[in-house]
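> The amino acid sequence is not available; the structure is as follows:
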């Protein structure tokens, strides 16, 4: 089977003059893109990087990010895509675990290299092709050995979000990613040669990187944004006739809000579909989005460990008011899924439990971490996702929380997602997260952190009454804390570990 370098070779041969990538600094055709990737592989080789060496990539979204990552992949090295939003201490711990031989950084993140004199170091900047000093000038470096890459070979490394602790390093295979993304492209149908994609999700995360790879697989053009500027997003969709983008529901809401109040000419008519993940889309938001953005939305549920998507809520299921909007869609072809109790016994249809999955696309191991690998897999190959979920009779999946987030109060299982949905039904509540607080009598009780609309702050008694009208008493929060903003990671997921730390510190 292919590797990603075969895909790039194919596109550079079949569509050499088609535009491959465009960002604020440059535009590259597929021919130019492949040439830059090959040159970058040779430059890393000349600097002493060898196959299987780890090279950390700490950079914001850009064409150069992709050139460096694919160049390292071409060499057979392992680029480690690092979340630059982590603190310096967190990055240090990650690099100590990964023990890289080299590092590529944006100029803004050079400080992470201060105590890394042992590494091959390259800083992206205004000079040619991201290389500094003698490497950017003069004769090209000597050719490098082009070892045969395999489909079952690790292409690159990512790391978990660390919302519950120290990130784990995750190796992703060439073949598994191609297989998953090819199936997704077939399911959509409209992603084909010449399609125009906007990526604004971080490329260090699978949501952003997979969109880029899917664009190349289908022969499209990738327009790269570094971060989310809604006015700029609207302008580029109209100017460049964008067909697809991926976003979290929070970004969709920002786009809808802006479109509804804008007085300028804004043309989103080129959009064929919006893909989103990380959370379901609310019925009211979907109704507005269908009116002002486009007529097709698709929810994707997956994770880095699954090397793609497990379930999809297709456009035909995006009907305002439909119960299916609360789900993550239907289990996809090639996947087995089961819901189990704490002892690993299968739960009946409609009963909640932990979601276990099995497929050729699941990673084989956490990198250099046999303990976490053993904990994540059963002896017969089921991967424990850690998500608490329900499967209905039509194989639609509804996520009700994380197993580590589940609250056991007085012997009863309490799922934070259920409480969060109830509070979001209150018109003044715009965001909410529920975590556990230790309790001397009940073991744990739920605490809700609530963000309210500007200028509207209902008292705690009103919110408590709202919950008690909708939830059993043991599920209702023992405390409701007002907060101006929930801490989130790069994909928009709430960092509940920070909220738990607030409780322990006594600041809430």
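Thanks, I have the structure now. Since the model is a prediction, treat every value here as computed from it, not as a measurement.
> C-alpha from now on. contacts and neighbour counts both.
Will do.
> List the buried residues of stretch 260-278.
For stretch 260-278, a neighbour-count test (16 or more other CA atoms under 10 Å) marks 267-268, 270-278 as buried.
> Identify all contacting residues around it.
190, 234-235, 237-238, 241-249, 259, 292-301, 491-493 (CA atoms under 8 Å, 6 or more residues apart in numbering).
> Show only the entries of these found in helices.
Among the contacts of stretch 260-278, DSSP state H puts 234-235, 237-238, 249, 259, 292 in helices.
> Second structure for comparison follows:
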């Protein structure tokens, strides 16, 4: 692994890798195979910093990127942070009202976008009460475009080209895609991002020879930190894909020599459903498959490992913790199916409703501390205070427990628990039982109102290609797996379940659907 002594910012990280790795490949464009070196990354980010300085941006100013995956968005995200600015990757799945809120609330002064997304951006900016400059880009380019001049801001003295970035300076605002209320802007520092890149590199034993496939969107914390900043940290490389496609995934992974893959449970389900995708492919160069962002059903875990002969390392993290906080061990014999693993670069505990930490085996809210935990929510001191306990633990909202060996298990979200007749039922328990049915591709349980029990269990599910939906058959299956009390009373077929860009199930949105 490369030397990482005393790195304080993304700028110092880029400088160090350019000095050590020079013309070695940092990024490959999956579209055309074009190579992009560490030295070229420094050249482009230096050019970007000079441009930002010339147009009047100052340290701490906000710049947004509203683009699909590609080499250029990757360069822009790193370069904006390396310039001493705060980057705001905008979720392409944002609804119009959310997009307006993000652009307004983030105080962004400049937006890089593609022609495909220019109309939606312009409609949103028309509702923002200040001038915001727009730069049109080609995501497949490897050369940063010049930004236009900006209106001057009074009182700005510090210049980007001479500013030395401190570790506790903000580098990133990422808005969470919550299902209720307006999105919250998670504020992460250079130290937060570097801490998690270091932890991910360490727990997965990644080095200069390792290469990861980037098929998740860079406007999500998982891809940004795990698949972009982490390879830069350990001097490895990445293959940049515009989006996930089951048809091309294995061909790209094998053809470009990837040594690990970073996916979410939804991608695992799609790969399992694609009978021909990996046929004839040699997967022996792959060390592991990393699954993140949402709990992975044990049935899918076992089926994937059996089908592809590739071990899965299940992990978990939050936007508020700059991605992973838990990871299963690298050694296959030490992993625990169904667990998100042990704390990685963090302290973790389970807290009861009285604020006391609970012993192994008892369920409560999972709480975290560590160098990767956010500064807070941007311009939102109330929700920032609510996110932390009085003694500094970050409240995750995840309900779970740890076993005697320190492995953590997530059983649901505190707001998603099903309470039937006074008994708490973890939705994931129902999900996993339904997913054991051979005809079911995806499933999610929710509690819906019931006049006697308070709530009853409804399951929304996606059938495998060509499989017939049969509610009576599904009920017989669930009775055998769960017993009568926990057996769902309703089964609703859907074309797909509502998920965020990370693949995380947005369970509460199902309550908006007819059951």
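That came through, no problem. On a predicted model such as this, the values are computed, not experimentally measured, just so you know.
> Need the max-distance pair from the buried residues of stretch 260-278 of the first structure.
Put simply, by CA to CA the two of those set farthest apart are 267 and 278, 27.0 Å from each other.
> mind checking how far the aligned partner of residue 15 of the second structure in the first structure is from residue 3 of the first structure?
Counting by TM-score structural alignment, residue 15 of the second structure corresponds to residue 9 in the first structure. Distance, residue 9 of the first structure to residue 3 of the first structure, using CA to CA, to the nearest Å: 10 Å.
> Of the two, which one has the most company?
A side-by-side neighbour count of residue 9 of the first structure and residue 3, using other CA atoms under 10 Å, places residue 3 first with 23 against 17.
> residues contacting that one?
Counted by CA under 8 Å, 6+ apart, residue 3 of the first structure has contacts 149-151, 174-175, 178.
> so the match of residue 15 of the second structure is in which element?
helix 4-14 (DSSP states H and E).
> what's downstream of that helix, the next helix or strand?
By DSSP H and E, the next helix or strand past helix 4-14 of the first structure is strand 19-22.
> how close does the nearest residue to residue 48 of the second structure once chain neighbours are set aside get to residue 244 of the second structure?
Leaving aside its sequence neighbours, residue 48 of the second structure sits nearest to residue 79 (CA to CA, 6 or more residues apart in numbering; 6.5 Å). For residue 79 of the second structure, the distance to residue 244 of the second structure (CA to CA) stands at 25 Å.
> Map residue 63 of the first structure onto the second structure.
Match for residue 63 of the first structure (TM-score structural alignment): residue 71.
> Tell me how many other residues crowd residue 444 of the second structure.
23.
> do the same with residue 333 of the second structure
Quick note: residue 333 of the second structure (other CA under 10 Å) scores 7 neighbours.
> one step back: identify the residues contacting the match of residue 63 of the first structure.
By CA under 8 Å, 6+ apart, the residues touching residue 71 of the second structure are 27, 29, 139-142, 240.
> State the distance from it to residue 53 of the second structure.
Separation of residue 71 of the second structure from residue 53 of the second structure (CA to CA): 23 Å.
> Pretty sure residue 480 of the second structure sits in a helix.
Yes. Per DSSP: H, G, I helix; E, B strand; the rest coil, residue 480 of the second structure lies within a helix segment.
> Chain neighbours aside, what residue packs nearest to the spatially most central residue of the first structure?
Against the mean C-alpha coordinate of the first structure, by CA atoms, centre = their mean, the closest residue is residue 207 at 3.7 Å. Once flanking residues are discounted, residue 207 of the first structure sits nearest to residue 201: 6.6 Å by CA to CA, 6+ apart.
> how would you label the residue opposite the one you found in the second structure once aligned: helix, strand or coil?
Residue 201 of the first structure maps onto residue 216 in the second structure, with residues paired by TM-score structural alignment. Secondary structure of residue 216 of the second structure, reduced to three states by three-state DSSP: coil.
> how about residue 216 of the second structure, what does it touch?
Residue 216 of the second structure neighbours (CA under 8 Å, 6+ apart): 222-223, 243-244, 263, 501-502.
> Distance to residue 372 of the first structure and neighbour count for the ones in helices among the contacts of stretch 260-278 of the first structure - can I get that in JSON lines?
Listed next are those as JSON lines, based on distance: CA to CA, whole Å; neighbours: other CA atoms under 10 Å:
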{"residue": "234", "distance to residue 372 of the first structure": "43", "neighbour count": "19"}
{"residue": "235", "distance to residue 372 of the first structure": "45", "neighbour count": "15"}
{"residue": "237", "distance to residue 372 of the first structure": "42", "neighbour count": "23"}
{"residue": "238", "distance to residue 372 of the first structure": "46", "neighbour count": "17"}
{"residue": "249", "distance to residue 372 of the first structure": "31", "neighbour count": "21"}
{"residue": "259", "distance to residue 372 of the first structure": "45", "neighbour count": "22"}
{"residue": "292", "distance to residue 372 of the first structure": "45", "neighbour count": "18"}
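> Show me the two of these that sit farthest apart.
238 and 249 (20.9 Å).
> burial of residue 503 of the second structure, as a residue count?
Neighbours of residue 503 of the second structure (other CA under 10 Å): 18.
> Tell me which stretches of the stretch 151-300 of the second structure form helices.
For the stretch 151-300 of the second structure, applying DSSP state H, counting those that start in this stretch gives helices covering 190-203, 221, 230-234, 249-255, 265-273, 298-308.
> go on, the stretch 351-500 of the first structure?
With DSSP H, counting those that start in this stretch as the criterion, the stretch 351-500 of the first structure has helices spanning 370-376, 416-424, 460-468, 496-505.
> closest to residue 135 of the first structure out of those helices?
Closest approach to residue 135 of the first structure among the helices of the stretch 351-500 of the first structure (CA to CA): helix 370-376, 38.9 Å.
> can you count the residues close to the aligned partner of residue 174 of the second structure in the first structure?
Here residue 174 of the second structure is matched to residue 158 in the first structure, going by TM-score structural alignment. Residue 158 of the first structure has 24 neighbouring residues, counting by other CA under 10 Å.
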